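In: Task: produce atomic coordinates for the following.
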Amino acid sequence: MTLDSKSREQLKQISTGTITTILFKHGLRNVWIRGPQHVFGKGQRAVGPAFTMRFIAYREDLCTPNAWSSPKSTRACVEAMPDGCIAVVESGGCLDAGAAGDILCARMQTRGVQALLTDGAVRDAIGIRSLDFDVWASGVASPPAVSFMHFVGWQEPVTCGGVAILPDDIIVADDDGAVVIPAALVEEVLKVGIEQERQEAWILAEVQKGGALAGLYPMSEDTRKRYEQQKS
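Out: So this is what the prediction gives:
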């Protein structure tokens, strides 16, 4: 799906913790992508539709320097990425090679890609750091992708960090990692999420003032009335 600017900005106000709670209430538990953490960039919450990339395990006859010029190369894939997307890379958890390096990340950045997310590693740490481009990854490695993985395509369903991700699902990533929101549930997350963030900020402030958790978290009826009065 496409995100209008208002929806994107609203999702940036909702933490991945809040999103996983909302989706849990709708029966979805497997939405938090295992492994990737924020390793490069400003660390601001990233929001965008998934543009998927997929690697499979290496095989010697496939993983050769010729793969770089194949029509199904990571280079061709990056040139197909639209403005505002998040590149989601299925690397099979491979930490022996970087799924992308500074040159690919630089090209993503100039195309308006919001971030790169992979359950594997990236390479060229110094170069990526100089770009100030947001990357969520499971590690950093020196070898090129082709030495340990074979790139097979883009914009198809992938498994990243044990989570099924379809092209154009919505990705939200912050300091707690990354989650996927199925397109059909984005409106529900928007409807519930911002108010839940307000409530939890108020509860946190009350706890910091010395308030006990009983009746506060979760809110009792009396506490909710007090919250509503103070909110208004």
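
In: going forward, measure contacts and count neighbours with C-alpha atoms only.
Out: Fine.

In: Number of residues surrounding residue 120?
Out: Residue 120: 27 surrounding residues under other CA atoms under 10 Å.

In: pretty sure it contacts residue 88?
Out: No - counting by CA atoms under 8 Å, residue 120 does not reach residue 88; the two are 10.7 Å apart.

In: residue boundaries of the helices in the protein?
Out: 5-11, 16-25, 74-79, 102-110, 125-131, 186-208, 221-231 (DSSP state H).

In: Give me the helices and strands touching the second one, please.
Out: Packing partners of helix 16-25 (3 or more CA pairs under 8 Å, 6 or more residues apart in numbering; DSSP states H and E): strand 170-174, strand 177-181, helix 186-208.

In: To compare with the earlier structure, here is another sequence to fold:
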Amino acid sequence: MSTPANTNFDPTPSQPLPEATMEALAQVSTATLTSVLLKFGIRTPFMRRVRPLVGGTRLVGKAYTLRYIPMREDLDGDALEGRFDNLTNAQRVGIEHIGHGDVLVIDAREEIHAGTIGNILVTRMKVRGGAGIVTDGSFRDAEGIAAVGLPAYSAGTHAATNVTLHHPVDIQRPIACGGVSVFPGDAIVGDDDGVIVIPRHLASEVGQRAIEQERRERFILNLVRDGASIIGTYPPDASTLAAFEASRSKNT
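Out: Alright, predicted model coming up:
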């Protein structure tokens, strides 16, 4: 038998991010976003060791958080025997409340020696409109998760079920994932480099600044391709910036 589960949580998703913010973040790389966030004083927004399950993946959405603590036999005896209460298990409750644009972000304590979720629950997330899934632990049923087509990022893969090491204890509370603080509703962006967390209140301005930075860097890249020295070009001096502004005026 298991002791009573913790059900002291509110599974309600956060309010959607503005469409304009989502569209802006979808256009830029995590590398650019880290540079922009540094100007806001955010130094470590990038999750360590978290990589896309499938190359070429792009992810944009808002965080829906799930926290695991280490499994304990008196808490997880039923689960170890394959019995789950879908009305009280934090993982299962979260899956049934995820909505459009939500990214399930799982705090697995960077423990990779058991799965955190498998393909059936990921399929349910996709049906509900989820935007993706991120964990600093491992995926189980990796091939099946990849086939679902939902953007998926993890620190590894492992065949063992989550209950051998993990106990889902909380949803929609602040967590850590890959060494980064994640609050419900934060913007989550992923690409081939990995996953970045943008504080919700900064997401709109960061997205717009990132678009502007990438426009400028494309101009600089073309100059370097054409033979320009990086001196005065990267970073750009006043004359390079003036040339950039002139090119923008010409193209509008």
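
In: Out of the helices of the first structure, which gets nearest to residue 36 of the first structure?
Out: Judged by CA to CA, the one of the helices of the first structure that comes nearest to residue 36 of the first structure is helix 16-25, at 13.3 Å.

In: Superposed on the second structure, what's the mean shift for the closest one?
Out: Aligned to the second structure and superposed, helix 16-25 of the first structure gives a mean residue distance of 1.2 Å (mean CA distance after the TM-score superposition for the first structure).

In: Contacts made by that helix with the rest, please.
Out: With CA atoms under 8 Å, 6 or more residues apart in numbering as the test, helix 16-25 of the first structure has contacts from 29, 31-32, 172-174, 176-179, 181, 189, 192-193, 196-197.

In: again, only using 7 Å
Out: Residues outside helix 16-25 of the first structure that contact it (CA atoms under 7 Å, 6 or more residues apart in numbering): 31, 172, 173, 174, 176, 178, 179, 189, 193.

In: filter these to the buried ones?
Out: Buried residues within the contacts of helix 16-25 of the first structure, counting neighbours by 16 or more other CA atoms under 10 Å: 31, 172, 173, 174, 178, 179, 189, 193.

In: Out of the helices of the first structure, the one nearest residue 215 of the first structure is which?
Out: Residue 215 of the first structure lies closest to helix 221-231 among the helices of the first structure, at 6.7 Å (CA to CA).

In: residues in the second structure aligned with that closest one?
Out: Matched against the second structure by TM-score structural alignment, helix 221-231 of the first structure falls on residues 238-248.

In: same question, stretch 143-153 of the first structure
Out: Counting by TM-score structural alignment, stretch 143-153 of the first structure pairs with residues 160-170 of the second structure.

In: Give me the aligned partner of residue 132 of the first structure over in the second structure.
Out: Here residue 132 of the first structure is matched to residue 149 in the second structure, going by TM-score structural alignment.

In: Same check on residue 118 of the first structure?
Out: Counting by TM-score structural alignment, residue 118 of the first structure lines up with residue 135 in the second structure.

In: longest strand anywhere in the second structure?
Out: Taking DSSP state E as the criterion, the second structure has its longest strand at strand 59-70.

In: related to what we said a few turns ago, a markdown table for the helices of the first structure, including distance to residue 150 of the first structure?
Out: Output for the helices of the first structure, formatted as a markdown table (distance: least, CA to CA, whole Å):
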| stretch | distance to residue 150 of the first structure |
| --- | --- |
| helix 5-11 | 33 |
| helix 16-25 | 31 |
| helix 74-79 | 10 |
| helix 102-110 | 16 |
| helix 125-131 | 22 |
| helix 186-208 | 33 |
| helix 221-231 | 54 |
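
In: any idea how far the residue mapped onto residue 45 of the second structure from the first structure is from residue 191 of the first structure?
Out: Superposed on the first structure with TM-score structural alignment, residue 45 of the second structure falls opposite residue 31. Here residue 31 of the first structure is placed at a distance of 19 Å from residue 191 of the first structure (CA to CA, to the nearest Å).

In: now swap in residue 159 of the first structure and tell me
Out: As for residue 159 of the first structure, its distance to residue 191 of the first structure is 28 Å (criterion: CA to CA).

In: Specify which residue of those two has the higher count of neighbours.
Out: Using other CA under 10 Å as the criterion, residue 159 of the first structure and residue 191 rank with residue 159 on top: 19 against 12.

In: That one and residue 89 touch, don't they?
Out: No - judged on CA atoms under 7 Å, residue 159 of the first structure makes no contact with residue 89 at a distance of 8.7 Å.

In: quick one: common contacting residues for the two?
Out: With contacts taken as CA under 7 Å, 6+ apart, not a single residue reaches both residue 159 of the first structure and residue 89.

In: related to what we said a few turns ago, with residue 149 of the first structure as the reference, name the closest of the helices of the first structure.
Out: Per CA to CA, nearest to residue 149 of the first structure of these: helix 74-79, 11.6 Å.
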